[in-house]
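> coordinates only, sequence not included:
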């Protein structure tokens, strides 16, 4: 889990990026302008910053220059804008920005850029020297148990420490009925809300898996769930 600072003057973008990054397991700090971003940077050392270029008080490129000149640019910064020119993006990169995301930001590009930024910023793992007379194991031999342990840990967290067959995870489900004597739009919204609540509960609240199951791009999925008034905390409580 990483500490990520999102700086953007648009409330909708801050909320959306925060939801996506929180769902990925990160801790997110929010700032709507450069002044708030400076305050957060003084209080904590974020692992990564998503920084909007066009803001009302101080633009993102100027803030980036400030951090670079003061020695505060110790974290990867990803610039964001829907109206920036190539020259602006090149200038930000020369100052120290790691990459540039053009709005509207797709989910895949966001997660890929964040993953790359955190990977570049992560300290290298210390090498462990083998003890004299002991031949180190092959990497492939060492990796398999680690991956298996991670899978078991996640499953245990979702099932109370037990490995259950897939058919038994949900248990018996109540029969759902719908009133048909109502306008089509109301009936459709009622069905869709029930449909998404079912998949949220089944997938333990994971937006990534629900998006895969339902065939929706996750940014659209978030908006759809908000529109339907789906309680996103219900699936996570059911999965814990």
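On my side now, so go ahead. Bear in mind that the values here come from a model prediction, so they are computed numbers and not experimental data. Numbers count the residues shown, from 1 in each chain.

> only C-alpha atoms for contact and neighbour calcs from this point on.
OK.

> which helices and strands sit right next to the helix or strand hosting residue 146?
Here residue 146, judged by DSSP states H and E, is contained in helix 139-159. Contacts defined by 3 or more CA pairs under 8 Å, 6 or more residues apart in numbering; DSSP states H and E place helix 139-159 against no helix or strand at all.

> how far away from the center of its chain is that helix?
Mean-position distance between helix 139-159 and its chain equals 22 Å (CA atoms, centre = their mean, to the nearest Å).

> which parts of it are buried?
Within helix 139-159, the residues scored as buried using 16 or more other CA atoms under 10 Å are 155, 158.

> next SSE downstream of that helix?
Following helix 139-159 in sequence, per DSSP H and E, is helix 184-202.

> structure two is appended below for comparative analysis:
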């Protein structure tokens, strides 16, 4: 079992996450701001940090950058926010975060993110601002299991379980040096193709998995140009 540091300024969130993770057998330390998080990280050397983005003194992204710049980002970090966007998720991963969870955080999403983060190797120090996490030339590469919990059903069509697994391939590259809409569509198309392949083309199961109405899902797939004929089943049933 792991030692996990939970950093969130909301007492209710801290208590809930602590209860869930403790029940799973983990040792949990709590911090309500960046100052407490710094002290706890130095004292306990956590195996994983769950870090809220929006905090009153120093925000989570700033703290993440600080740890990366000072060589202290030697543990996986999962960011949390109730106002997440794909831009926020990309920024978080750019500076060393392993995943992004959108609030409210369900039990299934939390445990899945924790399991995946702990299973991954210790992340390297965060790259310098302006460089992509892998190539430094505008390409954001999603490695196996890397998830980006980016928010939303409405605008993006993604469910945020963040970790959202990026595509059926073992590794996928996304060119960020293009208009946001094009980059977002490419991300979404890969996301839905992954789930269609995993669910053997079952629109019903994919709808349940992604949290979309089946009719909405079908329209979204058509809009993105997803080839349903490649799956064994491509109907709404």
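Arrived safely. Everything numeric here is computed off the predicted structure, so don't read it as measured data.

> what's the TM between chain one and chain two?
The TM-score (TM-score structural alignment, normalised by the length of structure 2) is 0.51; 122 aligned residues with a CA RMSD of 1.0 Å.

> the helix holding residue 146 of structure 1 aligns to what range in structure 2?
Under TM-score structural alignment, helix 139-159 of structure 1 corresponds to no residues of structure 2.

> mind listing the strands for structure 1?
3-7, 27-31, 48-52, 77-81, 99-102 (DSSP state E).

> which one is residue 25 of structure 1 nearest to, not counting chain neighbours?
Residue nearest to residue 25 of structure 1 in three dimensions, not counting chain neighbours: residue 1, with 5.6 Å by CA to CA, 6 or more residues apart in numbering.

> show the contacting residues for that neighbour.
25, 26, 27 (CA atoms under 8 Å, 6 or more residues apart in numbering).

> give the contact list for the last one.
Read it as residue 27 of structure 1. 1, 2, 3, 4, 21.

> tell me the contacts of the closest residue in space to the second one that isn't next to it in sequence?
Taking CA to CA, 6+ apart as the measure, residue 2 of structure 1 lies nearest to residue 26, with 5.0 Å between them; neighbours along the chain are not counted. Taking CA under 8 Å, 6+ apart as the definition of contact, the neighbours of residue 26 of structure 1 are 1, 2, 3, 4.

> wait, which of the strands of structure 1 is closest to residue 118 of structure 1?
Proximity to residue 118 of structure 1 (CA to CA) singles out strand 48-52 among the strands of structure 1, at 6.8 Å.

> how big's the offset between that closest one and structure 2?
Compared with structure 2 after fitting, strand 48-52 of structure 1 deviates on average by 0.2 Å (mean CA distance after the TM-score superposition for structure 1).

> so what touches that strand?
Contacts of strand 48-52 of structure 1 (CA under 8 Å, 6+ apart): 2-9, 59-60, 75-81, 114, 117-118.

> filter the residues you listed down to the buried ones and hand me the PyMOL line.
Typed into PyMOL, the next command selects the buried ones out of the contacts of strand 48-52 of structure 1 (criterion: 16+ other CA under 10 Å):
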select buried, resi 3+4+5+6+7+8+9+60+75+76+77+78+79+80+81+114+117+118
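
> ok, residue 120 of structure 2 - contacts?
Contacts of residue 120 of structure 2 by CA under 8 Å, 6+ apart are residue 76.

> over to residue 47 of structure 1?
2, 3, 4, 75, 76, 118, 121 are the contacts of residue 47 of structure 1 under CA under 8 Å, 6+ apart.

> tell me the buried residues in the longest helix that structure 2 contains?
Assignment by DSSP state H gives helix 180-198 as the longest helix of structure 2. Buried residues in helix 180-198 of structure 2, counted by 16+ other CA under 10 Å: 184-185, 187-197.

> and of these, the nearest to residue 203 of structure 2?
residue 196 (7.4 Å).

> and the helices in structure 2, which stretches?
11-23, 34-44, 60-69, 86-94, 107-119, 180-198, 203-210, 214-224.

> just the buried positions in the fourth one, please.
Spelled out, it's helix 86-94 of structure 2. By neighbour count on 16+ other CA under 10 Å, the buried set for helix 86-94 of structure 2 is 86, 88, 89, 90, 91, 92, 93, 94.

> what does the first one give?
Judged by neighbour count (16+ other CA under 10 Å), helix 11-23 of structure 2 contains these buried residues: 13, 14, 17, 18, 21, 22.

> thinking again about what came up before, turn the contacts of residue 47 of structure 1 into a markdown table, columns for distance to residue 150 of structure 1.
Listed next are the contacts of residue 47 of structure 1 as a markdown table, based on distance: CA to CA, whole Å:
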| residue | distance to residue 150 of structure 1 |
| --- | --- |
| 2 | 18 |
| 3 | 22 |
| 4 | 24 |
| 75 | 28 |
| 76 | 28 |
| 118 | 20 |
| 121 | 23 |
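
> burial count for the nearest residue to residue 193 of structure 1 once chain neighbours are set aside?
Computed as CA to CA, 6+ apart, the closest residue to residue 193 of structure 1 that is not its neighbour in sequence is residue 228, at 5.9 Å. Look at residue 228 of structure 1: counted by other CA atoms under 10 Å, it has 14 neighbours.

> contact partners for residue 96 of structure 1?
So residue 96 of structure 1 contacts 64, 68, 73, 77 (CA under 8 Å, 6+ apart).

> okay if I get those as TSV plus distance to residue 42 of structure 1?
Shown next, in TSV, are those (distance: CA to CA, whole Å):
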residue	distance to residue 42 of structure 1
64	14
68	14
73	12
77	16
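
> thank you, goodbye.
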